[in-house]
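Asker: need coordinates for the below:
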Amino acid sequence: MIPWIEMCKDLSKPIGIVCGQEGSIDLQRQIEICEYLIEMFKDYAKNDEYRKRCIKSGIAKSLVNMFENWKVEDIKEQHSLAFRNLTVTDNNEILQCLFTLNPFKGLLNLLNHSNSNIQSSGIDSIFNIQKGGLNSTSESEIHPYFDAIASIGGIGKIYEFMNRNNTNKDCKDTAAIIIGFFYKARKIENVEMMINVIKHLKSIVNDQDEWTQSASRKALRYLAQNLDNKNEIEKDDFVIPT
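Answerer: Down below sits the predicted model:
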């Protein structure tokens, strides 16, 4: 038997400054729980039933609350990776359940962590969760989660993260792709953002990484459904590769 409820309770407790402080928990215990979850979800193709149990028991929400309310530097790699592995699934029902936990605000906080692995888990989790909404739409419909991310200034934060000098290439690429997906069939109103995001996406359509290559092309196709975006994409006679 997996002690889902006990794990949830332990992840919900504050970290005790004094060992044995009432109602608090040792950080090492939380890290052990997260390492257990990381291992559980390592095989991405399996364990969707465990993912559902993880959400139903409140564990996923406990991690979201942590990302939203803790000082960002107190968050450890194991916390962010446990949540990220939870989001790596093609099961739209699970991804949509994760979206109902309002995770974007906390995940955006991870982009401000000094640890690049935690930043990576944050941006990957945002991408994976938005995918659950995107997959529920037709080819020409706008993104159903756009308002949820835009209303908390999330697009601007992802764009700022993409432009940082110390953001690594993979994270920059994922950030540009996310913005492209969120602006599916919708004009990027901020002209500077439109120019820079499209420029970045065009620069990675033939990337050595297959996922980056495929996702950047898809992002450009989504953006091109809006005429203003399309005109920017087609500058210099650029054609989106198929």
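Asker: use CA for all of it now, contacts and neighbours both
Answerer: Noted.
Asker: where along this structure do the helices fall?
Answerer: 4-12, 27-40, 48-56, 59-69, 77-87, 92-99, 104-110, 116-134, 146-150, 154-163, 169-182, 191-203, 210-223, 227-233 (DSSP state H).
Asker: for Ser140, which of the ones you listed is the nearest?
Answerer: Judged by C-alpha to C-alpha, the one of these that comes nearest to Ser140 is helix 210-223, at 7.9 Å.
Asker: relative to Val88, how far out is Cys34?
Answerer: As judged by C-alpha to C-alpha, to the nearest Å, Cys34 and Val88 stand 15 Å apart.
Asker: now swap in Glu73 and tell me
Answerer: From Glu73 to Val88 the distance is 24 Å (C-alpha to C-alpha).
Asker: the two: which is more packed in?
Answerer: Val88 (22 against 11; other C-alpha atoms under 10 Å).
Asker: the more buried one touches Asn128, doesn't it?
Answerer: Yes: the pair Val88 / Asn128 is scored as a contact, 6.5 Å apart, by C-alpha atoms under 8 Å.
Asker: export the helices of the chain to CSV and tack on mean neighbour count and distance to Ile240?
Answerer: Output for the helices of the chain, formatted as CSV (neighbours: other C-alpha atoms under 10 Å; distance: least, C-alpha to C-alpha, whole Å):
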stretch, mean neighbour count, distance to Ile240
helix 4-12, 18, 46
helix 27-40, 17, 37
helix 48-56, 17, 35
helix 59-69, 21, 37
helix 77-87, 23, 29
helix 92-99, 18, 28
helix 104-110, 22, 30
helix 116-134, 22, 20
helix 146-150, 16, 24
helix 154-163, 19, 22
helix 169-182, 23, 14
helix 191-203, 18, 8
helix 210-223, 20, 6
helix 227-233, 18, 8
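Asker: let's see this one next to it:
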Amino acid sequence: MKHDNEENIRLKEQLKQKDEEIRRKDEELQREQEERNRILEENGKLKFENQMLKDKENTQNVDLKRIAEILRQPLVGTQQQQQQIQKQQEDECRKLIIQYEGKEDDEGRLNIINLGIVEALIYIFLSRSLDLITNPFSELFLKITTPSSDEIILQLFSKNPYPSLIRLLNHQDINIVDDAIISISNILIAGQNTTPSYSLHPHFDTISQCDGINQIFRIFKRNDIGKHSKRIAAECISFLFRAREISNSEMKKEIIAYLKQIITKKDKEEMNRAIRALKRLALNAANRTEIEKDGFAIPDDD
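Answerer: So this is what the prediction gives:
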């Protein structure tokens, strides 16, 4: 009897262990299934998100290609048809201006450059009558230059924009002149930032070839432009003549006198920019002699 009880207890214990083992295996199988489901779900989400990103990128690229095609349209046909083309082009420019206003998006700007919008704008600036080049065109170009990294702006420089921007400096609309001189300045800054601080500016010859230096100096001398554009024009001259003598004596005297005069003002940002401009010019001995007349010493910028 006792032996039977012990045998029953042993059998029950074995059954209990088997049940426990089966339960553990079931739990392991369930965990494995849950893990597989989780991985499948994550992969599905990842694929979905990747597809969404691709769709978004493709949509943006298609839109940019379409805009480039619209901007490439020549003004032909009846006067009404030409006006319709002009309006459509201006509207497309405004859309991109709104999209990139103050927005750091190097990838988006690179797409604008690579998909032909910049080249279309440059062609408009070079070929169209100035009175038909309106503010949306010049403002969009400006928005492409800022806020942008130096690398993006150098991609823009590779499209040879200076001749077209220099042409805009002769525009009757001061706002377009402002856009052009600031765009020129932004491209010059990228050229400066990506070369040794003591070296000649790499864009000097390119701008000289389209009479850009004289055109920028004319902007500086104009009485009908704003103080901001006048200062930007002077800074452009300082970029171009970094470590290089300003050979035009009138230009040398007026630009240097103007920059020295800004230093006496209370606006700290303007003062520091003028100091840096003078330091660029002072890398050349002849410029430095003009700067140091009457005992003037360039102060340190903050």
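Asker: superposing both, give me the TM-score.
Answerer: Between these two chains, after superposing, the TM-score reads 0.93 (TM-score structural alignment, normalised by the length of the first structure); 239 aligned residues with a C-alpha RMSD of 1.7 Å.
Asker: to Val18 of the first structure, which of the helices of the first structure lies closest?
Answerer: Nearest of the helices of the first structure (C-alpha to C-alpha): helix 27-40, 11.3 Å.
Asker: so that closest one matches what in the second structure?
Answerer: Using TM-score structural alignment, helix 27-40 of the first structure lines up with residues 86-99 of the second structure.
Asker: and Ile262 of the second structure, what is it in contact with?
Answerer: Ile262 of the second structure sits next to 270-271, 274 when contact means C-alpha atoms under 8 Å, 6 or more residues apart in numbering.
Asker: now for it: what does it line up with in the first structure?
Answerer: Under TM-score structural alignment, Ile262 of the second structure pairs with Ile204 in the first structure.
Asker: for the residue most central in space within the first structure, give its distance to Thr87 of the first structure.
Answerer: The C-alpha lying nearest the average C-alpha coordinate of the first structure belongs to Ile126 (C-alpha atoms, centre = their mean; 1.6 Å). As judged by C-alpha to C-alpha, Ile126 of the first structure and Thr87 of the first structure stand 9 Å apart.
Asker: what do you get for Leu37 of the first structure?
Answerer: In terms of C-alpha to C-alpha, Leu37 of the first structure sits 12 Å off from Thr87 of the first structure.
Asker: now Arg217 of the first structure
Answerer: In terms of C-alpha to C-alpha, Arg217 of the first structure sits 23 Å off from Thr87 of the first structure.
Asker: ok, Glu93 of the first structure next?
Answerer: For Glu93 of the first structure, the distance to Thr87 of the first structure - C-alpha to C-alpha - is 11 Å.
Asker: what sits closest to the equivalent of Pro241 of the first structure over in the second structure if chain neighbours are left out?
Answerer: When the second structure is aligned by TM-score structural alignment, Pro241 of the first structure is paired with Pro299. Of all residues not flanking Pro299 of the second structure in the chain, Ile275 sits nearest, at 6.9 Å (C-alpha to C-alpha, 6 or more residues apart in numbering).
Asker: I figured that neighbour hits Ile263, correct?
Answerer: Yes: applying C-alpha under 8 Å as the test, Ile275 of the second structure and Ile263 come out as touching, 6.9 Å apart.
Asker: what sits against the closest residue to Leu201 of the first structure other than its chain neighbours?
Answerer: Residue nearest to Leu201 of the first structure in three dimensions, not counting chain neighbours: Ser216, with 5.5 Å by C-alpha to C-alpha, 6+ apart. By C-alpha under 8 Å, 6+ apart, the contact set of Ser216 of the first structure is 177, 201-202, 204-205.
Asker: again, only this time at 10 Å
Answerer: Ser216 of the first structure sits next to 173-174, 176-178, 180-181, 198, 200-207, 222, 240 when contact means C-alpha atoms under 10 Å, 6 or more residues apart in numbering.
Asker: next one: Gly226 of the second structure
Answerer: Gly226 of the second structure neighbours (C-alpha under 10 Å, 6+ apart): 174-175, 178, 220.
Asker: just Ala175 of the first structure next, same as before
Answerer: 123-124, 126-127, 155, 157-163, 169, 181, 197.
Asker: what residue in the second structure is paired with it?
Answerer: Match for Ala175 of the first structure (TM-score structural alignment): Ala233.
Asker: before we move on, what about Ala82 of the first structure?
Answerer: Match for Ala82 of the first structure (TM-score structural alignment): Leu140.
Asker: got it, and Ala150 of the first structure?
Answerer: Per TM-score structural alignment, Ala150 of the first structure is aligned with Ser208.
Asker: check Arg221 of the first structure too.
Answerer: Match for Arg221 of the first structure (TM-score structural alignment): Lys279.
Asker: same check, this time on Arg51 of the first structure
Answerer: In the second structure, Arg51 of the first structure lands on Arg109 (TM-score structural alignment).
Asker: who touches both of Ile275 and Ile263 of the second structure?
Answerer: 269, 298-299.
Asker: before we move on, back to that, identify the residues contacting the match of Ala150 of the first structure.
Answerer: Contacts of Ser208 of the second structure (C-alpha under 10 Å, 6+ apart): 162-163, 214-215, 240.
Asker: reformat those as TSV; add distance to Ala190 of the second structure.
Answerer: Putting the contacts of Ser208 of the second structure into TSV (distance: C-alpha to C-alpha, whole Å) gives the following:
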residue	distance to Ala190 of the second structure
Tyr162	14
Pro163	17
Asn214	21
Gln215	21
Leu240	12
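Asker: many thanks, I have nothing further to ask.
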